[in-house]
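**Q** need coordinates for the below:
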Amino acid sequence: MRFTTFESPVGMLTLAGDEAGLRHLYFAVDGSGDASPGDAVTAGWQRDDEGLSQARDEVLAYLAGRRRSFNMDIAPEGSQAQREVWAALMRIPYGTTRTYGELAQRLGEERAVITVSSAIAANPLPILVPCHRVVAANRLGSYPGGEALKRQLLAMEADESTGVISAS
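**A** Purely as a prediction, here's the structure:
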């Protein structure tokens, strides 16, 4: 697995992937500034800033409001049910939201809301697989980068005039 770590307007991010595509995006959420998933997971990973520069640049352009979609290959690993939910997330248009219930309904009655919420919680590529666009019926809902970041991403996508996330 190859990885790159870089500063962004939302803090340090780590992208990791292999020949199939990107597999992980990690946020620095522990206050240490470290966006790494930890030594146990990254054993044997090789830093490749140049090889992952397009992915990094696309993420930074999205956070700066200059990009609405991504052109990189992604290859998140998960169960069939998780991959179906993640594919549905990719179909939610920029600047719009769906509730967990709406997404479950769109996937068919065999998909319970708990299945959808579990798959969203396991999303290894937040931002790229836009789980921030799914909200609870009466509240914002959780997000791997925290509720404040989810609120920022949704506000950025909704605000056509600026479309920029500022560094906190």
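**Q** CA atoms for contacts and neighbours, from now on please.
**A** OK.
**Q** what segments of this structure are helices?
**A** Secondary structure of the chain (DSSP state H): helices at 39-42, 53-63, 80-90, 100-107, 113-121, 147-158.
**Q** tell me the contacts of the residue most central in space within the chain?
**A** The residue lying closest to the centre of the chain (CA atoms, centre = their mean) is Pro126, at 1.1 Å. By CA atoms under 8 Å, 6 or more residues apart in numbering, the contact set of Pro126 is Leu25, His132, Pro144.
**Q** one more, so I can put them side by side:
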Amino acid sequence: MSFVYKTMKSPIGLLTLVASDKGLAGILWEHDNPERVRLTPRTEDTGNPVLLETEKQLNEYFAGKRRSFSVTLDYVGTPFQKKVWKSMLAIPFGETRSYGQLAKEIGNPKAVRAVGAANGKNPISIIGPCHRVIGASGKLTGFAGSLKAKAYLLSLEADQSNLFR
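**A** Predicted structure coming up:
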């Protein structure tokens, strides 16, 4: 499988958007470890409709004008990872869940560490809201984009959620 990409500027750094012929396959961080998510080979395509729509929706999200995304996703991962990522997609805007809560939601309450590992391999950051997954104590835990970016995203969503209450 081959992928196309384009980059975009955001308030949390340069993002690399990656698409397959089936949909959005990745949103990667500026200083992402290339071993974390392997979506290669990639060819730059700044006119790809999926990537342009993703960029538009992300810009609306960062501007506080979007609370959900409608881009078709093409998650590349193991069946277990996809199960975790699907559960993560159900976390409402402005809310958080612990790794333990996600493990229970997928019917495997003892798989907390495996859920954490799958969360860390989430290829579609932001739209696949891995930033909404936190430690059981409420602390922000590991995040591929940096804990500063995670705090920014959670704050952005909290501020927007408060406007609608």
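**Q** quick one: TM-score?
**A** Put the two chains on top of each other and the TM-score (TM-score structural alignment, normalised by the length of the second structure) is 0.86; 156 aligned residues with a CA RMSD of 2.3 Å.
**Q** circling back to that earlier point, neighbour-wise, which of the contacts of Pro126 of the first structure leads?
**A** Within the contacts of Pro126 of the first structure, most neighbours by other CA atoms under 10 Å means His132, with 26 neighbours.
**Q** surely Gln105 of the first structure and Thr115 touch.
**A** No. At 11.5 Å, Gln105 of the first structure and Thr115 do not qualify as touching, with contact defined as CA atoms under 8 Å.
**Q** before we move on, the earlier item: in JSON lines, list the helices of the first structure along with distance to Ala20 of the first structure.
**A** Shown next, in JSON lines, are those (distance: least, CA to CA, whole Å):
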{"stretch": "helix 39-42", "distance to Ala20 of the first structure": "18"}
{"stretch": "helix 53-63", "distance to Ala20 of the first structure": "13"}
{"stretch": "helix 80-90", "distance to Ala20 of the first structure": "15"}
{"stretch": "helix 100-107", "distance to Ala20 of the first structure": "26"}
{"stretch": "helix 113-121", "distance to Ala20 of the first structure": "21"}
{"stretch": "helix 147-158", "distance to Ala20 of the first structure": "27"}
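**Q** how about those helices in JSON lines, adding distance to Phe6 of the first structure and mean neighbour count?
**A** Listed next are the helices of the first structure as JSON lines, based on distance: least, CA to CA, whole Å; neighbours: other CA atoms under 10 Å:
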{"stretch": "helix 39-42", "distance to Phe6 of the first structure": "16", "mean neighbour count": "10"}
{"stretch": "helix 53-63", "distance to Phe6 of the first structure": "8", "mean neighbour count": "19"}
{"stretch": "helix 80-90", "distance to Phe6 of the first structure": "24", "mean neighbour count": "17"}
{"stretch": "helix 100-107", "distance to Phe6 of the first structure": "31", "mean neighbour count": "18"}
{"stretch": "helix 113-121", "distance to Phe6 of the first structure": "23", "mean neighbour count": "19"}
{"stretch": "helix 147-158", "distance to Phe6 of the first structure": "17", "mean neighbour count": "18"}
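**Q** who wins for proximity to Ala136 of the first structure among these?
**A** Closest approach to Ala136 of the first structure among the helices of the first structure is made by helix 100-107 (5.9 Å; CA to CA).
**Q** circling back to that earlier point, got TSV for the contacts of Pro126 of the first structure, with distance to Gly95 of the first structure too?
**A** Below are those laid out as TSV (distance: CA to CA, whole Å):
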residue	distance to Gly95 of the first structure
Leu25	21
His132	10
Pro144	19
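**Q** among the residues you listed, which are located in strands?
**A** Leu25 (DSSP state E).
**Q** returning to that earlier point: so which of the helices of the first structure gets nearest Gly17 of the first structure?
**A** In terms of CA to CA, the element of these nearest to Gly17 of the first structure is helix 53-63, at 10.1 Å.
**Q** which other helices and strands does that closest one contact?
**A** On a contact count with 3 or more CA pairs under 8 Å, 6 or more residues apart in numbering; DSSP states H and E, helix 53-63 of the first structure meets strand 2-8.
**Q** quick one: the strand it packs on aligns where in the second structure?
**A** The aligned range for strand 2-8 of the first structure in the second structure is 4-10, by TM-score structural alignment.
**Q** what residues of that stretch count as buried?
**A** Buried residues in stretch 4-10 of the second structure, counted by 16 or more other CA atoms under 10 Å: Val4, Tyr5, Lys6, Thr7, Met8.
**Q** of those, closest to Thr96 of the second structure?
**A** Distances from Thr96 of the second structure to the buried residues of stretch 4-10 of the second structure, taken by CA to CA, are shortest for Met8, at 26.2 Å.
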